[in-house]
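Novice: have a look at this prediction, sequence included:
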Amino acid sequence: MSVADRASTAGIGPLTTVIVLGGFMAGIDTSLVNVGLATIAEDLHATLVDAQWATSGYLLALAAALPASAWLQHRLGASRLWLIALVAFMVASLLCAVAPNLPLLIIARAVQGVSGGLLVPTGQSIVARAVSPDRMGRTMATAGLVIMAAPAIGPALGGLLIDTMSWRWLFAVNVPIGVAATLLALRVLPKDAANRTARLDLLGLALLSTGLPALLSGLTNLGSPGTQGTWGPILAVLGALLLVAFVGNATRRDRSSKRTPLLELSLFRRMSYTTAQVTLFFTGLSLFGGLILLPLYYETLRGLTVTHTGLLLLAYGLGALAALPVGGRITDRYGAGITCIIGLTIAMVATAPFVFLPQNTSLVTVELLQALRGIGVGLAGIPAMTAAIRAASDHLADATTTANIIQRVGGSLGSAIIVIVIARTPRQLTGFQAAHAILVAAAAIALVAAGSLAISERRRPRAAATSQASTTHP
């Protein structure tokens, strides 16, 4: 490694650390609050249904803000936007911690959601812009720690905070983390140019910022009892129609040199970009569907407490954490497609036994399989994101925003399917076995997409080399 390379690598470490700190707050926040909803409702003299808006409001605000990330990065600069979102999230966390009633808590949570929707894709853009292509896999794996591990670690940490302190610490814990991240960010965030003349596609923003929350909310409520279940399909269809309208608007703007779309959908003409996004969608379906299934498996089927469930989920989280740095190195050396194939294969092998295992299976066996599944998902999740970013290095803001949208839609669809299958299967064990079969099927589809990604990655260097040769020797 040259002196310049060592200097570059040394500079990436602090930058990645600050991005991880900011992303950790946004990534872990939802799972923390889910654990404490009942306690929050009781303390604020509200019903559990009303308290649920502390979570739903966060997720809807996040989905509404996410589409604006790419344009705001162009308009303000990625570093400035990330710092604004970080401070906003920290202040909103403090307001949540001291909220005297539920309405103010919900409002503060919505502010958290808006800032959280900007933190993750903007942070990924900053890291991708700063690192060299040959180290992107390792660096993105480090930056992706929060995406893979936070949902699994959150329940255990949330239960610990509630048992030993107060539900208000579910939010207050973000303040010292945010202060540390802000002080470090002021020192290490790179200076980037802002395009003050970047025009906002208002129609595209209106379509995507309403369609995406409607779709995610509809998918989340599919199969729910009562009014929520009735509105679920309606919202899902409405959201899908708005997204189709957004694609039509973006395509029309892409064909006009004077009209800039909210997101560069023309990137999907690149085979490696498209296959990476498809892989990311089905990997997200399997990943987030599994994160919904795991707590239900332990609590509903095995009859364990919330605290015990949170501790048992650590096996999955630790498996993912152990796999991430290995996956990053494999991605840099052999490509994202190969890494995804390895990870998805491991995930399928670890999930398939649950299609046949009886209800009284030893928890030791269950934990070993969950840890192995965590390893598989840890290997597969981030490389697909890395491949999409590599394929669109000239449009990083658009690539990271689109990748996060696609991953969330896939995750919401996976969660909805899992909940519906379990709720509507007469025999409880059969429902959980069918749900695990769906996760295996989703991983199998993602495996096919990963194979296409591996092929497109092998073709891309050859195409680049041919282009360079024709330029050098006309």
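Specialist: Right, received. Where do you want to start? Numbering: from 1, shown residues only.

Novice: C-alpha from now on. contacts and neighbour counts both.
Specialist: Noted.

Novice: what comes up buried for the host helix or strand of Arg129?
Specialist: According to DSSP states H and E, Arg129 maps onto helix 102-130. In terms of neighbour count (16 or more other CA atoms under 10 Å), helix 102-130 has its buried residues at 102, 105-130.

Novice: ok, now which ones touch the nearest residue to Ala26 once chain neighbours are set aside?
Specialist: Leaving aside its chain neighbours, Ala26 sits nearest to Gly116 (5.1 Å; criterion: CA to CA, 6 or more residues apart in numbering). Going by CA atoms under 8 Å, 6 or more residues apart in numbering, Gly116 touches 23, 26, 62, 85-86, 89.

Novice: quick check, Gly378 in contact with Met148.
Specialist: Yes - look at Gly378 against Met148 with CA atoms under 8 Å: they come within range, at 6.5 Å.

Novice: so for the two, which residue has more residues nearby?
Specialist: Gly378 (35 against 26; other CA atoms under 10 Å).

Novice: and here's the other structure:
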Amino acid sequence: MTDLSAQHQTPDDHLDKRVLVVAGVVVLGSIMSILDITVVSVALETFQREFNATSAEVAWTMTGYTLALATVIPLTGWAADRFGTKRLYMTAIVLFAAGSALCALADNLAMLVAFRVLQGIGGGMLMPLGMTILTRAAGPERVGRVMAILGVPMLLGPIGGPILGGALIDSASWHWIFLINIPLGVIALIYAFLALDKDHVEPSQTFDFLGMVLLSPGLAMFLYGVSSIPEAGTILDLKVIGFMVAGLLLIAIFVPWALARRNDHPLIDVRLFGNKELTVAVVTLALFAMAFFGAGLLFPLYYQTVRGEDALHAGLLLAPQGLGAMVTMPLAGMLSDRTGPGKIVLGGLTTIAVGMFGFSQLDDTTPYWYLLGCLFVMGLGMGCTMMPTFAAAQATLREHTIARGTTLVNIVQQVAASAGTALFSVLLTNGLKGQESLEKSSKFMAALGVPEDQVESFVADPANQQKVADAMAAAGIEPSAMKDLLASIPADTAAVFSEVFLIASILVLVCLVPAWFLPKSKAEHGAAAPTVLH
């Protein structure tokens, strides 16, 4: 096979067949990892019924996966240098597929959570390894275009996940959301074996054991605290504060250790922040991930809670966002390589803010053509934003820093996305609690003690009139006002969504501040980051 190092020296900046073949391997692995997160989110209600568990208990199927990602991502850079990217990538695929098979065989919730952790160990390595493989294959001068290719699974996951998950659960069973990963894993494994070059591993760098003891648990504890915020309803909860502070303390201790002169090969090379372009790109990416991925959970929830759509149709209604991104992403990747990412990212963020602001004007009867149009506009902006920002960071990396730098970027993106999801969950939950109609309705449901899907028939049964009357009294609802109260719930719920979307729009606009300092010309773009900063 062709020596990839030769491709770094070619003056031709077009993506040749060899790079596209490698990109196919990476995209397939990334689709497995990203799709799985959104597919499982659709099944949470099913898990509650199957395992007779609470929503907080089944949420561990998501939290366990996320914590495994946080633990393994810091190790990926060192492991890639030590064992080679091809070997490690294939190992990650095997772990992910094996974890998927075991998840499908789980007969209780504890087993499912444990096997999701195994899945997360494999899935956590797939994305940073894939970015490392692609960056080495294409070289810094073509990184914008290869990042655009890698953006495909990032778009398809949030859109295709709910559609696929809903279809599999409705037509077969929840087991198939995991079983589908097995044939995908086999194909990806064979593809990787045939397409990726043989590893040429140089003498191993020393392993930063102290860094691992500090950073991996620190990230896991911090993300666990962040993930607990929606359940607690406030950041001031003792468990939330305890885990977040403990995690941040470990991370804070890691930073001076990583910068110490005697630590030649830290687990995460924070010295890379000595490069302006990488630092600005990472800050932009962090704010963007908080705003975009955090607000991303609002769209399907609006469709389901306000408009009464099921998970499958809610997923289908998100498709325009992916279509919009597919229109602009290839062009944005090419222009990013030729002119620098600055102007493109600024334009993309502005476009996203316009589309997001459109959602801040919605109500419970907003026409679907308007909502789909706003999502398409957001997709156009997304295609010009996320992967060019990734590319801005990757373009500063060279052979000896690619694996460690890619790991650094992925950690920031993962932590920021998790923090954003928690932030918008709390904003939405607290907003809904503040609505009088929703508060009374919640009290009525609790006093009634009947599953939501049985309320209508229960209330209509004359034999239950006394219990219904008692429930209304407990909730402070006058019988004459019941009809108006029920009618006001969709409008009041939509009003909360619009307020939270306005906050998301403002946060997207905040991203313009660091994005302004991204390179706006090819001459500024892609200067190598220093390897030492004291």
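Specialist: In hand now; what should we look at? Note that this is a predicted model, so its numbers are computed, not measured.

Novice: can you tell me, leaving aside adjacent residues, what's nearest to Ala152 of the first structure?
Specialist: Per CA to CA, 6+ apart, closest to Ala152 of the first structure is Gly317, 5.0 Å.

Novice: determine the longest helix present in the first structure.
Specialist: helix 428-472 (DSSP state H).

Novice: ok, for the counterpart of Val510 of the second structure in the first structure, nearest residue in space, not its chain neighbours?
Specialist: Per TM-score structural alignment, the equivalent position to Val510 of the second structure in the first structure is Ile445. Distances taken as CA to CA, 6+ apart put Phe282 closest to Ile445 of the first structure, at 6.9 Å, once the chain neighbours are dropped.

Novice: can you find the partner of that neighbour in the second structure?
Specialist: Match for Phe282 of the first structure (TM-score structural alignment): Leu287.

Novice: neighbours of its match, just the number please.
Specialist: 22.

Novice: is it correct that it is in contact with Ala416?
Specialist: Yes - under the criterion of CA under 8 Å, Leu287 of the second structure makes contact with Ala416 at 7.1 Å.

Novice: which residues in the stretch 251-400 of the second structure form helices?
Specialist: 276-296, 298-305, 311-316, 319-339, 342-359, 368-383, 386-394 (DSSP state H, counting those that start in this stretch).

Novice: skip the chain neighbours and tell me the closest residue to the residue nearest the centre of the first structure.
Specialist: Closest to where the C-alpha atoms of the first structure average out (CA atoms, centre = their mean) is Ile147, at 5.2 Å. Among residues not flanking Ile147 of the first structure along the chain, Gly27 sits closest, at 6.1 Å (CA to CA, 6+ apart).

Novice: show me what the one you found aligns to in the second structure.
Specialist: Counting by TM-score structural alignment, the partner of Gly27 of the first structure is Ile34.

Novice: that match: neighbour count?
Specialist: 21.

Novice: and the residue nearest to the centre of the first structure, what's its match in the second structure?
Specialist: So, by TM-score structural alignment, Ile147 of the first structure is matched to Met154.

Novice: and Pro353 of the first structure, by the same measure?
Specialist: Checking TM-score structural alignment: Pro353 of the first structure goes with Gly358.

Novice: can you count the residues close to its match?
Specialist: 21.

Novice: which ones are touching it?
Specialist: Contacts of Gly358 of the second structure by CA under 8 Å, 6+ apart are 371, 374.

Novice: measure it to Ile352 of the second structure for me?
Specialist: Distance of Gly358 of the second structure to Ile352 of the second structure, computed by CA to CA, to the nearest Å: 10 Å.

Novice: any shared contact partners between those two?
Specialist: Joint contacts of Gly358 of the second structure and Ile352 (CA under 8 Å, 6+ apart) do not exist.

Novice: how far away is Thr493 of the second structure from Ile506 of the second structure?
Specialist: In terms of CA to CA, Thr493 of the second structure sits 21 Å off from Ile506 of the second structure.

Novice: quick one: map Arg338 of the second structure onto the first structure.
Specialist: Match for Arg338 of the second structure (TM-score structural alignment): Arg333.

Novice: which residues in the stretch 1-150 of the first structure form helices?
Specialist: Under DSSP H, counting those that start in this stretch, the stretch 1-150 of the first structure gives helices at 3-43, 48-51, 53-65, 69-76, 78-98, 102-130, 136-143, 145-164.

Novice: let me have the ones you listed in JSON lines, extended by distance to Ser452 of the first structure.
Specialist: JSON lines is the format used below for the helices of the stretch 1-150 of the first structure (distance: least, CA to CA, whole Å):
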{"stretch": "helix 3-43", "distance to Ser452 of the first structure": "30"}
{"stretch": "helix 48-51", "distance to Ser452 of the first structure": "44"}
{"stretch": "helix 53-65", "distance to Ser452 of the first structure": "29"}
{"stretch": "helix 69-76", "distance to Ser452 of the first structure": "27"}
{"stretch": "helix 78-98", "distance to Ser452 of the first structure": "32"}
{"stretch": "helix 102-130", "distance to Ser452 of the first structure": "23"}
{"stretch": "helix 136-143", "distance to Ser452 of the first structure": "19"}
{"stretch": "helix 145-164", "distance to Ser452 of the first structure": "24"}
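
Novice: burial count for Ala474 of the second structure?
Specialist: 15.

Novice: my read: it touches Leu448, true?
Specialist: No - using CA under 8 Å, Ala474 of the second structure is not in contact with Leu448; the gap is 9.4 Å.

Novice: can you tell which of the helices of the stretch 1-150 of the first structure is closest to Ala245 of the first structure?
Specialist: helix 53-65 (16.2 Å; CA to CA).

Novice: the closest one aligns to what range in the second structure?
Specialist: Under TM-score structural alignment, helix 53-65 of the first structure corresponds to residues 60-72 of the second structure.
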